[in-house]
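J.: Pasting the sequence and the predicted coordinates here, then a few questions.
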Amino acid sequence: MQIDLSGKHAIVTGSTKGIGLGTAEGLLFAGASVTVNGRSQSDVDEIVAKLQTKYPDREVDGVTADLGTAEGCDAVITAHPSCDILVNNAGVFGPDDFFEIPDDEWMRFYEVNVLSGVRLSRVYAKSMMDAGWGRIVFLSSESAFNIPSDMIHYGMTKTACTAIARGLAKRLSGTGVTVNSVLPGPTMSDGVKDMLRDDAKKNGKSLEEAGKDFVKENRPSSIIERVASVDEVANMIVYACSNQASATTGAALRVDGGVVDSI
């Protein structure tokens, strides 16, 4: 299968590291022009420069904006009023006991993980409909179905993303625009590396070994019994953005290593 996204413009939110960066690279490799996004101007500038060097024949630019606010989403839309591909990847996560999570933290998770995608999709889906082609992907998680007891607020937002993607796919029925959610399991992103680093150092393990131990202890239903790589998740996202995925819409596409125990 040869995925060719030449002539398509993609916006990938939260793409200065982790799955977002891996997705931006995958889309560039497939021929798309890409807009990256992050909250730090220095991070955005650094990643744009690196990608321009690595893919000199592709168009790469960046928008610095906090997508946990309506103003941040407006900044992206002002910079690029339309696009062909939107990957709603921006998100926050972190363990907290239910009884210790204040209202403003629930709202922060919801604003970043859910409303950022809603606000951008509400605008970009219209131009995609006018063009008769478009791809929208929401980054969900296996935590959408397998709600973690120590991250209930996170799991809630990922369930919401999955529901929105399904509903929006129906709303855009017959338009040539597809909407899907992608559900990673534990993935070796920068955040997960930071989480595993102390355990690895303390017990003389590699990050990969620490990751396997984490999965066995915290996600015992995993079939691959390891943490997935960023590229393994990004590959699914790039496919969902391709012409080849034209009959895939309204789907919750799992890259969870079999963590969710259902068929």
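T.: On my side now, so go ahead.
J.: When you work out contacts or count neighbours from here on, use the C-alpha atoms and nothing else.
T.: Fine.
J.: ok, the residue lying closest to M128 once chain neighbours are set aside - contacts?
T.: Distance criterion CA to CA, 6 or more residues apart in numbering; nearest residue to M128, sequence neighbours excluded, is G134 at 4.9 Å. Counting by CA atoms under 8 Å, 6 or more residues apart in numbering, G134 touches 84-85, 125, 128, 176-178.
J.: Helices - which of those land there?
T.: Within those, residues falling in helices by DSSP state H are 125, 128.
J.: how close does the residue nearest in space to the middle of the chain sit to V114?
T.: Nearest residue to the geometric centre of the chain (CA atoms, centre = their mean): N89, 2.8 Å. Using CA to CA, to the nearest Å, we find N89 at a distance of 10 Å from V114.
J.: again with C83
T.: Applying CA to CA to C83 and V114 gives a distance of 20 Å.
J.: ok, the two, which is more surrounded?
T.: Between C83 and V114, V114 has the larger neighbour count (other CA atoms under 10 Å), namely 27 against 22.
J.: mind checking which helix or strand F93 is in?
T.: Using DSSP states H and E, F93 maps to neither a helix nor a strand.
J.: all helices of the stretch 151-263 of the chain, in order?
T.: Using DSSP state H, counting those that start in this stretch, the helices of the stretch 151-263 of the chain run over 152-171, 190-202, 207-218, 230-240.
J.: V76: neighbouring residues, count only.
T.: If you count neighbours by other CA under 10 Å, V76 ends up with 23.
J.: Nearest spatial neighbour of it, chain-adjacent residues omitted?
T.: Using CA to CA, 6+ apart, the closest residue to V76 is V63 (6.2 Å).
J.: Same check on R219?
T.: In this structure, R219 finds its nearest non-sequential neighbour in V259, 6.5 Å apart by CA to CA, 6+ apart.
J.: let's bring in a second model and compare:
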Amino acid sequence: MKIDLTGQRAIITGSTAGIGYAIAKGLLTAGAEVTITGRTQDRVDSAVEALQRDAGGTVSGIAADLGTRAGCDALITARPDADILINNVGIFGPQDFFETDDETWQQFFDVNVMSAVRLSRHYAQGMKSRNQGRIQFLSSESALNIPAEMVHYGMTKSAVQSISRGLAKVLAGTGVTVNAILPGPTRSEGVVAMLEAMAKEQGKSLEEVEADFVADNRPSSIIGRLATPEEVANMAVYAASPQASATTGAALRVEGGIVDTMA
């Protein structure tokens, strides 16, 4: 299968590192014109430079806080139209339920949910008028397997999965597809740094510590390891392609079999 996205304009939010960066690289490699976003200009500039080196193609970046209406408006003003929207920006972090205050709940909702709502509400209208487009929401296996240590995070990922399914129905018959991508634990920069510190402390290899981490925290994993950002990105690139025209309203799982259901 050869995926050709030449001429397609893609926006990937929260894409200066990790899964978002890998998706941007994958879309560039397939020929799309890519806009990435990040919170600071320095991070955006560094990521654009790295993508140009690693993938080539046409890539630019916008610095904006997408957890705010003003940040979303700034992105929309700079890039008023898109053919592919990947709602990837998000925050996470473990916290005791009884110590998670209202402000934290609101922050997670604003960044993880409302950024995707605001951007999808805008870009979907142009896609609908052209009868063509792709919208994706980065959810998580935590949407289905709510972690006790991150109830506030799991809630946001369940929410974006629901929005994805509903928006797919709103856009029925238009040629615009809407899907949710559900990664599991992934080798992001932060996770790798944490595991490296654990390996040094325990006198073990990184591979041993990773296997222990998965066994202790996600014992139902079938692959028994973390996914790579590239593995998650492969699903996102496929879902953005013409070949995925009959895939919509779906929860596309890239979580290594952690969720113990076949549906």
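T.: The structure has been received and is ready for your questions. As the structure is a computational prediction, the values presented were derived from the model and not from experiment.
J.: Tell me how they score on TM after superposing.
T.: The pair, once superposed, lands on a TM-score of 0.98 when counted by TM-score structural alignment, normalised by the length of structure 1; 262 aligned residues with a CA RMSD of 0.9 Å.
J.: returning to that earlier point: what's near enough to touch the residue nearest to V76 of structure 1?
T.: 35-38, 44, 75-76, 79.
J.: Quick check: which element contains it?
T.: Using DSSP H and E, V63 of structure 1 maps to strand 60-64.
J.: Looking at the contacts of V63 of structure 1, which are in strands?
T.: Secondary structure defined by DSSP state E assigns 35-38 of the contacts of V63 of structure 1 to strands.
J.: most neighbours, which of those?
T.: N37 (31 neighbours).
J.: Test my guess that that residue contacts A10.
T.: No - between N37 of structure 1 and A10 there is no contact under CA atoms under 8 Å: 11.2 Å.
J.: From the chain's centroid, how far away is the longest strand along structure 1?
T.: Criterion DSSP E: the longest strand present in structure 1 is strand 177-184. Relative to its parent chain, strand 177-184 of structure 1 has a centroid offset of 10 Å by CA atoms, centre = their mean, to the nearest Å.
J.: What's the average distance for that strand when superposed on structure 2?
T.: On superposition with structure 2, the mean distance recorded for strand 177-184 of structure 1 (mean CA distance after the TM-score superposition for structure 1) is 0.3 Å.
J.: That strand - contacts with which helices or strands?
T.: Packed against strand 177-184 of structure 1 by the contact rule (3 or more CA pairs under 8 Å, 6 or more residues apart in numbering; DSSP states H and E) you find helix 116-131, strand 134-139, helix 152-171, helix 230-240, strand 252-255.
J.: Which positions within stretch 210-219 of structure 1 qualify as buried?
T.: Within stretch 210-219 of structure 1, the residues scored as buried using 16 or more other CA atoms under 10 Å are 210-216, 219.
J.: next one: stretch 105-120 of structure 2
T.: For stretch 105-120 of structure 2, by 16+ other CA under 10 Å, it's 107-120.
J.: in structure 2, what residue sits furthest out from the centroid?
T.: Distance to the chain centre peaks in structure 2 at G203, reaching 33.1 Å (criterion: CA atoms, centre = their mean).
J.: show me the contacts for V178 of structure 2.
T.: Shown in contact with V178 of structure 2 (CA under 8 Å, 6+ apart): 134-137, 164-165, 167-168, 248-250.
J.: Please give me every residue in contact with the closest residue in space to Q52 of structure 2 that isn't next to it in sequence.
T.: Of all residues not flanking Q52 of structure 2 in the chain, V59 sits nearest, at 7.0 Å (CA to CA, 6+ apart). Going by CA under 8 Å, 6+ apart, V59 of structure 2 touches 28, 33-36, 48, 51-52.
J.: which of these still touch in structure 1?
T.: Comparing these with structure 1 on both residues aligned by TM-score structural alignment, their matches' CA atoms under 8 Å, the contacts found in both are 33-36, 48, 51-52.
J.: and those, which are buried?
T.: When the kept ones among the contacts of V59 of structure 2 are checked for burial by 16+ other CA under 10 Å, the buried set is 33-36, 48, 51.
J.: I'd like those residues written out as JSON lines, with distance to G20 of structure 2 added.
T.: Compiled in JSON lines, those are given as follows (distance: CA to CA, whole Å):
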{"residue": "E33", "distance to G20 of structure 2": "15"}
{"residue": "V34", "distance to G20 of structure 2": "11"}
{"residue": "T35", "distance to G20 of structure 2": "11"}
{"residue": "I36", "distance to G20 of structure 2": "8"}
{"residue": "V48", "distance to G20 of structure 2": "12"}
{"residue": "L51", "distance to G20 of structure 2": "12"}
